[in-house]
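> fold the following for me, if possible:
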Amino acid sequence: MAETQEATVVFGVLNETSETESRVALTPDIVTRLKRGGVASIIESGAGMAAEYTDEDYEKAGAKVTDRAAVLAEADALGFVDRPSAEIVASLKPGQWVIGMLGSFTDADYIAALEKAGLVGIGIEKLPRKLSSAQSMDEMTSQNSVMGYKAAITAADAYGSFLPMMTTAAGTIRPAKALVLGAGIAGLQAIGTLRRLGAVVTAYDVRPASQGEVESLGAKFLDLGLDFSKGQGEGGYARALTAEEQAQQQAAVDEKAAGFDIIITTAKVPGRKPPVLLTAAGVNGLHRGAVIVDCAASELGGNVEGSAVGEQVTEGGVKLIGAPYLASGVATTASNLLARNVADILVHFIRDGKLSQDLSEELDDALVVAGRAEEPAVKSE
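From the prediction side, this is the model:
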């Protein structure tokens, strides 16, 4: 059995449960893992309940379960599912670390607020995904994988017929035809799940390399007759298309979409408005009872024209589901993965029992988005 080191860093997590959020940034097994590495955990009471983890589970693992004020006061670093609110930022002490998806690509004012408060901000969205040392820290990959799985389940639940072909004494039911737009982590998981449910799956992505990945899962690659040979962007993400390319893609997808029963869109561009992959004309061309699940829906819009968070039914009887919170719907698994991502980032910045930014590595330069303090706060016992 590995020897447990004396705790010198305290890691805190708050209860972020809401109407749309059931995940938690720390699970009991990660409490144990951190404890062995000399990190003590403190968590707000009730934080894990929506993900099926009780306060007793955390206490048995060795975490301190307490109220919010105590977590904020005692933690050297805090991990978040979402980023801390302005109210929480105002409650933190200079030198404390915050780890989460901080929105550093698009919200300079928020990062400036962290700087002004004297906090050290670790923005997971800036993780260099191609670094092998960063794979276990990649929250976007882990949570998008959960999202893709749940998108397929959501579509199957909303669709009014079977997904697999079924032959009965009363006749044969044809399999559902599904189209996945965006073959990144979420898209590939959606493809695999739809295939396992028995649907006939087709997919499309602007990245040329995605065709082989799609076909390896037993799906067809949608031929739009277009060539976006430079579809691969930096860091493993799909690049944003030019206006002309978007128009060409939209017209081609709109035309092809009419032959499908289920459409799932997953094309997010981090920090930017998602590209429209299916226009209103494409939606209107679908048959009554068809289902669309737009994983990119947000206040910025979605991959589907007219998409909004929540479910709506068009005049033509098409169900359009804007679903950005799908990972939260699989809270236990999503939390397990997320907690590991956040914990590995935390541990990466611990040297000689202290939080330190002085590692001089590519990963550090990318992740530290606020408060490059020379003396990060570490509790002294």
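> for the rest of this, base every contact and every neighbour count on C-alpha atoms.
Noted.
> mind checking the SS state of residue 331?
Three states are possible here, and by DSSP: H, G, I helix; E, B strand; the rest coil the one that applies to residue 331 is helix.
> so how far is residue 321 from it?
20 Å (CA to CA, to the nearest Å).
> ok, these two, which is more surrounded?
Set side by side, residue 331 and residue 321 give different neighbour counts by other CA atoms under 10 Å, the larger being at residue 321 (25 against 22).
> what is the helix or strand the more buried one falls within packed up against?
Secondary-structure element containing residue 321, defined by DSSP states H and E: strand 319-322. When contacts are defined as 3 or more CA pairs under 8 Å, 6 or more residues apart in numbering; DSSP states H and E, strand 319-322 packs onto strand 291-294, strand 310-313.
> next, the second sequence, to be compared with the first:
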Amino acid sequence: MSDTVQTEKEFSIEMIPEPEKIEEIIYSLMVNPNLSTINYFNDFSEQNISPESIGSSDTDETGLFDLDNNGNAMAMSTHAFHHHLESDPQKATEILISRATRKMLCFGAKPIAVSALLYHINVADPNGGLIASGAKKGLENAARKFNLQISDRKIRFDNFSEHGIVPPTIIVSMMAQVPNKKNVTTHTFKKKGNHIFLIGKTRDDINSSEYLEFFHGISDSPLPAFDIMEEIGIQKALKKLNEEKLIESASPVGKGGLFFTLLRAAIPNNLGFDITTDAETRLDAFLFGESMGRIIVGVNPGLEEEFVDAMSDLKIPFFTLGHVTKGEIRVDDESFGFIDKMTVGV
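Have a look, this model is predicted:
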């Protein structure tokens, strides 16, 4: 967006000293409620929700629902974002839709439609119109780039002057088609010995991350690194890898960064991971940064050569991370114990 609504305070990663040890960061972030997999409605409501009424939990926050007895299914997900809607609503909206699309494509679903609701826009504030205009541009641009239909677009105007400041928030819901539920590629690691690859570029970027906000207490930073054309390339790669059945798991790097994405993939089957970080990228940015356009995939060793050839043909950057273990967590040859001690709060 050419005209920003609000000037950002300058932030640079150099303001944050690069950590020598990551153990304190890991265990501090584990108590962050934003990184918890607890279903608060199911755990604390007076009457539990019936498991039959919700989608499969093996798709990492995306519901998967049967349409018939022939294996056809539908996937649904909902995502919300409030970061920087006041400073760059177009980019923020594009990031949110890219994130939702990337997650759908990870397990082989075909995104079809997206709806967007813009909340908490103060009609008494002249910036409200600029935020709505920027969010609309972001929605339409992302839908066009990713070949999505827009099913709805609404703005809920609120004036919360008596209740303090409530940040503008955009919520998107996405629907996708799953031709055959048996061929779904879930986010979970499948077995010990599988190779782990990171698809996409690594960057010295910790902007708007849980690490920066929760561990360092800095909430005023720019949006994470994002390039919509890179997202299109990543989407093409995911489609090919799924069609040729070259991956056994796929998960977009999300909240908490690479480390917590690996944990979410390891926990369901009580597996672990042994990875080596990128020496050219800051340790905290590599493990806890939340820059866009990155996917973690698990590859059967017998298909590694075909996977590498496919990625080379696509000319998409990828990085060998390591392998799936029986349960131990290792980073750069340092052990952090086993997966059972990592499940609290994740």
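> quick TM-score on the pair, please.
Laid over one another, the chains give 0.24 as their TM-score (TM-score structural alignment, normalised by the length of structure 2), with 137 aligned residues with a CA RMSD of 6.6 Å.
> in a strand, that's where residue 336 of structure 2 is, yeah?
Yes. If the criterion is three-state DSSP, then residue 336 of structure 2 is within a strand.
> how about it, nearest residue that isn't a chain neighbour?
Nearest residue to residue 336 of structure 2 in three dimensions, chain neighbours excluded: residue 329, at 5.4 Å (CA to CA, 6 or more residues apart in numbering).
> thought the one you found was touching residue 266?
No. At 9.5 Å, residue 329 of structure 2 does not count as touching residue 266 under the criterion of CA atoms under 8 Å.
> returning to what we had before: based on its surroundings, how many neighbours for the residue nearest to residue 336 of structure 2?
Around residue 329 of structure 2 there are 24 other residues, counting by other CA under 10 Å.
> so it, which of the three states?
When the rule is three-state DSSP, residue 329 of structure 2 gets the label strand.
> now it: how far from residue 320 of structure 2?
Using CA to CA, which is the criterion applied here, residue 329 of structure 2 is 17 Å from residue 320 of structure 2.
> now residue 313 of structure 2
Spatial separation of residue 313 of structure 2 from residue 320 of structure 2 under the definition CA to CA is 17 Å.
> can you check residue 152 of structure 2 too?
40 Å.
> the more surrounded of these two?
The residue with the greater number of neighbours, taking residue 152 of structure 2 and residue 320 and applying other CA under 10 Å, is residue 320; the counts read 15 against 12.
> which secondary structure state does residue 213 of structure 1 sit in?
Secondary structure, three-state DSSP: residue 213 of structure 1 is helix.
> show me where the stretch 1-150 of structure 1 has helices.
Here the stretch 1-150 of structure 1 has its helices, by DSSP state H, counting those that start in this stretch, at 28-36, 55-61, 68-74, 86-91, 108-116, 139-158.
> list the buried ones in the shortest one?
Of the residues in helix 86-91 of structure 1, residue 89 count as buried by neighbour count, 16 or more other CA atoms under 10 Å.
> same question, the second one
Taking 16+ other CA under 10 Å as the neighbour-count basis, helix 55-61 of structure 1 is seen to contain the buried residues 55, 58, 59, 61.
> tabulate those (TSV), appending distance to residue 143 of structure 1.
Output for the buried residues of helix 55-61 of structure 1, formatted as TSV (distance: CA to CA, whole Å):
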residue	distance to residue 143 of structure 1
55	24
58	22
59	26
61	24
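> quick check: residue 321 of structure 2 touching residue 199?
No. Here residue 321 of structure 2 does not reach residue 199: they are 9.9 Å apart, not a contact under CA under 8 Å.
> higher neighbour count, those two?
Looking at residue 321 of structure 2 and residue 199 with other CA under 10 Å, you find the greater number of neighbours at residue 199, namely 24 against 20.
> which non-adjacent residue is nearest the more buried one?
Spatial nearest neighbour of residue 199 of structure 2, excluding adjacent residues (CA to CA, 6+ apart): residue 318 at 4.2 Å.
> from residue 144 of structure 2, how far off is the one you found?
As judged by CA to CA, residue 318 of structure 2 and residue 144 of structure 2 stand 26 Å apart.
> okay, these two: which has more neighbours?
Residue environment comparison for residue 318 of structure 2 versus residue 144 gives the larger neighbour count to residue 318, 18 against 12, counting by other CA under 10 Å.
> what's the first helix or strand after the helix or strand hosting residue 132 of structure 2?
Assessed by DSSP H and E, residue 132 of structure 2 sits inside helix 127-145. Reading on from helix 127-145 of structure 2 to the C-terminus, the next helix or strand found by DSSP H and E is strand 149-157.
> which other helices and strands does that following strand contact?
Checking 3+ CA pairs under 8 Å, 6+ apart, strand 149-157 of structure 2 ends up next to strand 110-121, helix 127-145.
> tilt between the helix or strand following it and strand 149-157?
Toward the C-terminal end, the helix or strand that comes next after strand 149-157 of structure 2 (DSSP H and E) is strand 169-178. Using axes from the mean of the first three to the mean of the last three CA atoms, to 10 degrees, one finds that strand 169-178 of structure 2 and strand 149-157 are set 160 degrees apart in direction.
> and strand 169-178 of structure 2, what other elements does it pack with?
Counting by 3+ CA pairs under 8 Å, 6+ apart, the packing neighbours recorded for strand 169-178 of structure 2 are strand 73-81, helix 89-106, strand 110-121.
> quick one: closest of those to residue 233 of structure 2.
Of all these, it is helix 89-106 that lies closest to residue 233 of structure 2, at 10.9 Å by CA to CA.
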